[in-house]
Structures are given as structure tokens and as C-alpha cells.
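A.B. asks: how would this look folded up:
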Amino acid sequence: MYVVSESEQRTTRTPSGSMFALAAPSQGSTEISTWRVEIGADSATPVHVIDREQVWMPLSGEFEIEVEGRTGQARTGQAVILPAGAVRRLKAVGGPAEALVAMAVGGKAMLPGSEDRIPLPWAE
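C.D. replies: The predicted model follows:
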């Protein structure tokens, strides 16, 4: 058994939000990576692609999720399944939003139209 706590060393901050690493291969998990995301009010992730399926579980606030040109919303008590390879963007609406995210280990990000795979430090 491993108990993993958030730490400043395993936190990644960007202009739109923060990712707080939890379970990952570097923390003893061999199959699943999880992290907590905070996105500031009316801030959004960049448009991007992840090569693994992700499940976003809102903990507070509300998210607008755009996947492959379709838009939906999610809040506490819901889960959003984002398919691998889908172009996506998530935005906090009406205030800040927070979610727990899970995906299979080894996931990488890409910009639409690019083959360059970008490691996700919070999931390694």
C-alpha cells in the first residue's frame, strides 16, 4: 500500500491552472495516474490531444468541455470520459473549478496536427 500526498515538488502550475500529482509510476502506481486539477475562473486549458482515455471527475465548480467540436458541461457528482486522441479544451465557467483526473500510465499530450508527444510531469 502507498499513501501519496500532494507536494509542491510534484505540482505543475501554468497560466490557466495547477496540476497536483497523486498516483503515478514515480509514486508506486503501475497502471493508473491520477492528479487534482485547479483551473482559475474563466480560464481554460489549451486546445490539445491526449493519447490515453481520461476520466475527469469535478470536485467543485463547473467545467465547459469541448471535444471534437462538441460542447458540454459537467459539475460535482458527474464524470466526463474523454476518449484517447480527441481534440479537447476544458474551461472553468462561473468561477474556479477543480477536478480529479485519472488515466492509464504513459499518456502524452500533443497539439492538434502535431506528432510531437509532450510528457505530462504530473502523470509520470
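
A.B. asks: CA only for contacts and neighbour counts going forward, please
C.D. replies: Will do.

A.B. asks: ok, which stretches of this structure are strands?
C.D. replies: Counting by DSSP state E, the chain has strands at residues 11-13, 17-21, 32-39, 48-50, 54-67, 70-75, 80-82, 87-104, 108-110, 118-119.

A.B. asks: I'd like to know which of those strands lies nearest to Val4.
C.D. replies: Each of the strands of the chain was scored for nearness to Val4 using Cα to Cα, and the closest is strand 17-21 (9.0 Å).

A.B. asks: Just list what that closest one packs against, helices and strands only.
C.D. replies: When contacts are defined as 3 or more Cα pairs under 8 Å, 6 or more residues apart in numbering; DSSP states H and E, strand 17-21 packs onto strand 11-13, strand 32-39.

A.B. asks: quick one more, to check against the first:
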Amino acid sequence: MPFIRSTEAQVHEIHGVRFFGYANPASGSKEICAWRGEIPADTAGVAHTITKEEILYLLDGRLRFTLDGEQAELVAGDVLLANPGSTLRVDNESDEPARIWTTTSIGLEAVMADGSRFAPPWAN
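C.D. replies: Presented below is the predicted three-dimensional model:
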């Protein structure tokens, strides 16, 4: 289906973050996934290594990104480009929630610090 209403997003929650899946195989996408993440205030992220490239666009708020050990604080309108094999962590250290839009290829997995793999349903 080429038109996806906001009320039709698939909602998932993990590590205190809500993910709203819009484009993925379940919605008819053949190659690309896209979702919105809502990160509450004072939320510590979980480091994970990504298997596909991700482009993260900060819709509103302020977030601290750690990518392969390098940190940057981004604000609304800023973008992070994360290549496959990068280790990523996203923290909301502010007292306000933040929203982020992410795109990637179908089949993304997150490899956790203990070696376990997670295939997010909003990207598969």
C-alpha cells in the first residue's frame, strides 16, 4: 500500500523507546525501512553494532549520539550517517523527549555487546 496513515504505524517498545514502523515489508516496502522513534527524557541508550547503513534525522529535541566512540550532541534538523559495522548508542540526557526519523535497508540487525542479535520488527 503506497499510503500509510500515522494511525497505521506498527508500534513497538524496547529499552524504554517507542518505535513507529511505517515502511517495511509488512507495509509493502521492497528495499527500504523507515520509522519514527520517540525517546523519553533521561533515557540511557544501549550500544549496538548495526549491520546495515542507517540515516537518522532528528525531528525535535536534543540527543547525544556515540558512533564508534565519537560523541556528538545533535538537535532538530541534524543528521547522523551510520555505516554498516558501526557501533551506535543514542542517549537523551535532556529533560525533554526527542523524536527521530530513521531509514535503512530491509534486514537490519543490531548486534548487542554480548554477541546476541536483534532483528527489529520495524526494519524486517
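
A.B. asks: Quick one: residues contacting the residue nearest in space to the middle of the first structure.
C.D. replies: The central residue of the first structure, meaning the one whose C-alpha is nearest the mean C-alpha position (Cα atoms, centre = their mean), is Val101 at 5.2 Å. Applying Cα atoms under 8 Å, 6 or more residues apart in numbering, we find Val101 of the first structure in contact with 34-37, 54-57.

A.B. asks: try 7 Å
C.D. replies: Taking Cα atoms under 7 Å, 6 or more residues apart in numbering as the definition of contact, the neighbours of Val101 of the first structure are 34-36, 54-57.

A.B. asks: Also Gln10 of the second structure?
C.D. replies: Neighbour list for Gln10 of the second structure: 20-22 [criterion: Cα under 7 Å, 6+ apart].

A.B. asks: And for the closest residue to the residue nearest to the centre of the first structure other than its chain neighbours, the neighbour number?
C.D. replies: With Cα to Cα, 6 or more residues apart in numbering as the measure, Trp56 is the residue that lies nearest to Val101 of the first structure, at 4.6 Å, once sequence neighbours are left out. A count of neighbours around Trp56 of the first structure, defined by other Cα atoms under 10 Å, yields 22.

A.B. asks: what range in the first structure does stretch 49-69 of the second structure sit on?
C.D. replies: Aligned by TM-score structural alignment, stretch 49-69 of the second structure falls on residues 49-69 of the first structure.

A.B. asks: who's in contact with the matching stretch?
C.D. replies: Contacts of stretch 49-69 of the first structure (Cα under 7 Å, 6+ apart): 71-76, 78-93, 95-104, 107-112.

A.B. asks: Any of those residues buried? List them.
C.D. replies: Applying 16 or more other Cα atoms under 10 Å to the contacts of stretch 49-69 of the first structure, the neighbour count classes 74-75, 79-80, 82-83, 85-93, 96-104, 107-111 as buried.

A.B. asks: now for the contacts of Val101 of the first structure, which pair is the farthest apart?
C.D. replies: Maximum distance among the contacts of Val101 of the first structure (Cα to Cα): 12.7 Å, for Arg36 and Gln54.

A.B. asks: before we move on, the earlier item: pipe the strands of the first structure into JSON lines and attach distance to Tyr2 of the first structure per row.
C.D. replies: Formatted as JSON lines, those follow (distance: least, Cα to Cα, whole Å):
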{"stretch": "strand 11-13", "distance to Tyr2 of the first structure": "19"}
{"stretch": "strand 17-21", "distance to Tyr2 of the first structure": "14"}
{"stretch": "strand 32-39", "distance to Tyr2 of the first structure": "13"}
{"stretch": "strand 48-50", "distance to Tyr2 of the first structure": "27"}
{"stretch": "strand 54-67", "distance to Tyr2 of the first structure": "22"}
{"stretch": "strand 70-75", "distance to Tyr2 of the first structure": "29"}
{"stretch": "strand 80-82", "distance to Tyr2 of the first structure": "26"}
{"stretch": "strand 87-104", "distance to Tyr2 of the first structure": "17"}
{"stretch": "strand 108-110", "distance to Tyr2 of the first structure": "24"}
{"stretch": "strand 118-119", "distance to Tyr2 of the first structure": "24"}
